[in-house]
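Chemist: sequence isn't available, so here's the structure alone:
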């Protein structure tokens, strides 16, 4: 039963990632593209967690946590660069 749920979740995350990638490419301005990139990171984290559930191992959860931290830092850095022109003051 968990295998079927993981397949359905993987398909839903794949569709969400494709739609987010479309927004990343066709975004009207830079802020929409940054938001789409952050959403793509969240979709990737969800995909890593679903794969971890599917294979029944905890190694993927640690990878998802590291990916979440890196995604957060890059989003903050890009927004700070757009607002101030530099990342480190």
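Modeler: Looks like it came in fine. Remember, predicted model here, so these are calculated numbers, not experimental data.
Chemist: C-alpha from now on. contacts and neighbour counts both.
Modeler: Will do.
Chemist: please point out which parts of the host helix or strand of residue 41 sit buried.
Modeler: Using DSSP states H and E, the secondary-structure element containing residue 41 is helix 30-55. Residues of helix 30-55 classed as buried by neighbour count (16 or more other CA atoms under 10 Å): 33-54.
Chemist: now do stretch 64-74
Modeler: Using 16+ other CA under 10 Å as the test for burial, stretch 64-74 gives 64, 67, 68, 71.
Chemist: take this one as well and set it beside the first:
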């Protein structure tokens, strides 16, 4: 029963990733594109966690943690770039 649920949720998250790609490519403003990219990080983390649950291993949880840290740093860098025009000042 858990396997079927994990697969169903993974399909829904893949659909969310496709919709995020659509917003990333067709977003009217740069802020929309940055938010779509940030949401893609979150959805990819959820997909990796679901894959770890499906395989019943804890290795993928560490990979999800690394992606979460990279996503946070990139979101801060994008925000700083939008506010100041450069990242390192």
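Modeler: Sure thing, it's come through. Owing to the predicted nature of the structure, the values given are computational and were not obtained by experimental measurement.
Chemist: please state their TM-score.
Modeler: Comparison of the two superposed chains (TM-score structural alignment, normalised by the length of structure 1) gives a TM-score of 0.97, and 89 aligned residues with a CA RMSD of 0.6 Å.
Chemist: just to revisit the earlier point, which helices and strands sit right next to the helix holding residue 41 of structure 1?
Modeler: helix 2-26, helix 59-84 (3 or more CA pairs under 8 Å, 6 or more residues apart in numbering; DSSP states H and E).
Chemist: that helix maps to which residues in structure 2?
Modeler: With the alignment judged by TM-score structural alignment, the segment of structure 2 matched to helix 30-55 of structure 1 spans residues 30-55.
Chemist: once aligned to structure 1, how far is that stretch on average?
Modeler: If you overlay the two and look at stretch 30-55 of structure 2, the average distance to its match in structure 1 is 0.3 Å (mean CA distance after the TM-score superposition for structure 1).
Chemist: which non-adjacent residue is nearest residue 60 of structure 2?
Modeler: Here the nearest residue to residue 60 of structure 2 in space, its sequence neighbours aside, is residue 52; by CA to CA, 6 or more residues apart in numbering that works out to 5.1 Å.
Chemist: and that neighbour, what is it in contact with?
Modeler: With contact taken as CA atoms under 8 Å, 6 or more residues apart in numbering, residue 52 of structure 2 is in contact with 58, 59, 60, 61.
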